[in-house]
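Enquirer: fold the following for me, if possible:
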Amino acid sequence: MVSEQDFIPSAYTNPVTNGSFEWSAPSNIALVKYWGKKANQIPANPSISFTLSNCKTITKLGFEKKESADGFSFDLLFEGQPKESFRPKIEKFFERVVAYLPFLKDYHFTIDTQNTFPHSSGIASSASGMAALAMNLMSVERLLNPQITDAYFYQKASFLARLGSGSACRSVKGSVVVWGSHAEIEGSSDLFGVPFTGQVHDIFKDYQDTILLVDKGEKQVSSTLGHDLMHNHPYAERRFAQAHDNLSALKAALVEGNLDAFIKITESEALTLHAMMMTSQPYFILMKPNTLEIINAIWKFRQETSVPVCFTLDAGANVHILYPENVSVKVLDFIKNELLGYCQNSQYICDKIGAGSELAD
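Expert: Just a heads-up that it's a prediction; the model follows:
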């Protein structure tokens, strides 16, 4: 059993003065949702996600040795311009991980980051952003300790990313990733994400995700506050048990290629997530009227055509439409003809299942 102590390094063996790395990390969309967490970014229930391919953050990290280790020192750029509003989040992240990355106080860092999707598109960039930063920091650590294995490298990167943004741990490695201890997932842990260990059926290997941008505004309720509201939620314990059950069922569906079961579980999970928001105290609704219009249109289209298309939602109004690649022509025609009118400025993003973070050549 891996513990937090396993990620505290011993003395570094290879002194390094300066250098730079560049990693990209994708966003991900949870199928079984995590909602509610304990101290230190520990999830209250396990989750499983599809890693995306096109929606990603690209981060270049430059580092240079300082004269004295007197706190954190970094410059932060977003799309080439200083971005001071991101500074508190990076400061907090460094504070959380410095015990596991003691070199953080030894260097001045230049963090230059950009997204491949519009910054205000309503797609959360914290998962991809923190995963990309974690990958860069692990590359620095591997310079300082060349003995680090690939397995440890990716496991610790996921562990670190989680401390920046919980779901970021699912953006490090793998196309289907589980985060949170689950009896049927070998090696699963609350501390980091693990690639799904089952043999995923071919139908899911090129799965598509078209994201309909219903509302690009800032959420009225932060995810952090939403998670906190699960502490005294009247349905919390039953929900956490449900997530375990749904992950077991989804695991079987992914292996068997059972699209009916996949659709049933994925849509139920999306609606359950929002049901938890609507029944917390205080309660809130992040769906918009057009979110519901899209959901009803998907149900009608699926019933009339038997095309295996379904939806999921994150903690917002936008709709992720999931479907196999072999029906993409029909689904994209449906989206263009019937759904774009429900999107803000008719905007949508075509994505698909991906493989995780990548180091730039």
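
Enquirer: use CA for all of it now, contacts and neighbours both
Expert: Fine.

Enquirer: which residue ranges of the stretch 151-300 of the chain form strands?
Expert: Along the stretch 151-300 of the chain, counting by DSSP state E, counting those that start in this stretch, strands occupy 176-179, 193-195, 208-212.

Enquirer: run the angle between the longest strand along the chain and strand 208-212 for me.
Expert: The residue-count maximum for a strand in the chain (DSSP state E) belongs to strand 47-65. For strand 47-65 against strand 208-212, the angle by axes from the mean of the first three to the mean of the last three CA atoms, to 10 degrees is 80 degrees.

Enquirer: by contact count, what packs against strand 47-65?
Expert: With contacts defined as 3 or more CA pairs under 8 Å, 6 or more residues apart in numbering; DSSP states H and E, the packing partners of strand 47-65 are strand 18-32, strand 107-115, helix 126-144, strand 176-179, helix 236-256, strand 348-352.

Enquirer: and this one, so I can compare the two:
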Amino acid sequence: MIDKDFIPSAYINDVKEGKVSYKSPSNIALVKYWGKKENQLPQNPSISFTLDACATTTNISFKKLETPSNDFSFDLWFEGKSKEDFKPKIKTFLSRVEVYLPFLKNYFFKIETSNSFPHSSGIASSASGMSALALCLMDLEKQLNPEIENDFFVKKASFLARLGSGSACRSIEGDIVQWGNHTNTKGSSDLYGVKYPYEVHDNFKKYHDTILLVDKGQKQVSSTVGHNLMYDHPFAEQRFNQAHENLNQLISVFKSGDLKEFIKIIESEALTLHAMMMTSLPYFILMKPNTLEIINKIWEFREKTNSNVCFTLDAGANVHVLYPEKEKDIVFQFIKDELIVFCENQQYICDRIGFGARKL
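Expert: Model (predicted):
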């Protein structure tokens, strides 16, 4: 598909008012997306576990205006309070998607949103938030045109979510979602995420992710700035090639259930992401001393016990501790005994693989 396929023709129905609600999860990338082209298109493909507990719930009440507005007409409420400082980001998103949702200026929207996890806790709230918003707007479009089929609905919701936040396109479905053109992945696209199309061993079912909140403060460098620094990065091409090769390797790893090879790829990806930050101009470091303490403790525990616990990182200091279902008891005890001491206020979030967004 191309982007013009998502521009609708005339709508069938006239919808005056209504309300729609979706709950959409965050996700954690295994192969990282870092660097983007125009229109939120990725420089390299990525793949992620869809989470379950870490999610955003968004309710949209809408009412048709007597005459279309010259601008977007909406109020935004976050955690039960009016949130004016969030509105510019939503307005930017609506501007990007207006050509694909031409009804937007015909309605007044009340957008109410809340997270199941603390704001600024290092969980990708932009992924869960933008995907939930995109799904609500797609639901209204489906009311305007009931002939929209489910496969198209999912693709377009992912396409729209991407225009709000790149990683949001991976939060529509689960349990493993790939985004970005990749020669060896059937149906892959830069425009939207796709449910991973190949065989996945039982070892990777019900995978756990315990998120250790090392630093809940605002990041010193935004992800948008970080992505832009890849334009002139001296190692950009090597990094993009590495992502493609790691996705090739994961096809056989997911099929065979080889946890040792999985660990090598996932931890290498996490460290490469931060290496790109440390070697850009300007350069920056988002890991904290306690991030490194946790990584070293995980390596020591794995060496001592032959466990299959591993870590990954997003563009921040917090650590995602990944481990298979069959090791949940021993690894979680290790986390409580040795790792949460390195968390801010000893805070952590227990999560596991989930299966995507759902309508409420």
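
Enquirer: quick one on the thing from earlier: next secondary structure after the longest strand of the first structure?
Expert: Where DSSP states H and E defines the elements, the next helix or strand beyond strand 47-65 of the first structure is strand 73-78.

Enquirer: so which bits of that next one are buried?
Expert: For strand 73-78 of the first structure, burial by neighbour count (16 or more other CA atoms under 10 Å) applies to 73-74, 76-78.

Enquirer: same check, this time on stretch 295-308 of the first structure
Expert: Using 16+ other CA under 10 Å as the test for burial, stretch 295-308 of the first structure gives 295, 298, 301, 307-308.

Enquirer: so what's His227 of the first structure up against?
Expert: By CA atoms under 8 Å, 6 or more residues apart in numbering, the residues touching His227 of the first structure are 35-37.

Enquirer: surely Glu22 of the first structure touches Thr110?
Expert: No: taking contacts as CA atoms under 8 Å, Glu22 of the first structure lies outside contact range of Thr110: 11.4 Å.

Enquirer: looking at these two, which has the bigger crowd around it?
Expert: Glu22 (21 against 17; other CA atoms under 10 Å).

Enquirer: can you tell me the closest non-neighbouring residue to that one?
Expert: Of all residues not flanking Glu22 of the first structure in the chain, Lys60 sits nearest, at 4.1 Å (CA to CA, 6 or more residues apart in numbering).

Enquirer: what does that neighbour align to in the second structure?
Expert: Per TM-score structural alignment, the equivalent position to Lys60 of the first structure in the second structure is Asn59.

Enquirer: any idea how far its match is from Phe109 of the second structure?
Expert: Distance, Asn59 of the second structure to Phe109 of the second structure, using CA to CA, to the nearest Å: 10 Å.

Enquirer: helix, strand, or coil at Lys304 of the second structure?
Expert: Reducing the assignment at Lys304 of the second structure to three states with DSSP: H, G, I helix; E, B strand; the rest coil gives helix.

Enquirer: for it, give me its contacts.
Expert: Applying CA under 8 Å, 6+ apart to Lys304 of the second structure gives no contacts.

Enquirer: that one and Ile294 of the second structure, how far apart?
Expert: Noted for Lys304 of the second structure: a distance of 15 Å to Ile294 of the second structure, by CA to CA.

Enquirer: OK, contacts around Leu286 of the first structure?
Expert: For Leu286 of the first structure, the contacting residues are 219-220, 274, 315-317, by CA under 8 Å, 6+ apart.

Enquirer: quick check, nearest of these to Ser165 of the first structure?
Expert: Of all those, Ser165 of the first structure sits closest to Ala315, with 14.1 Å by CA to CA.
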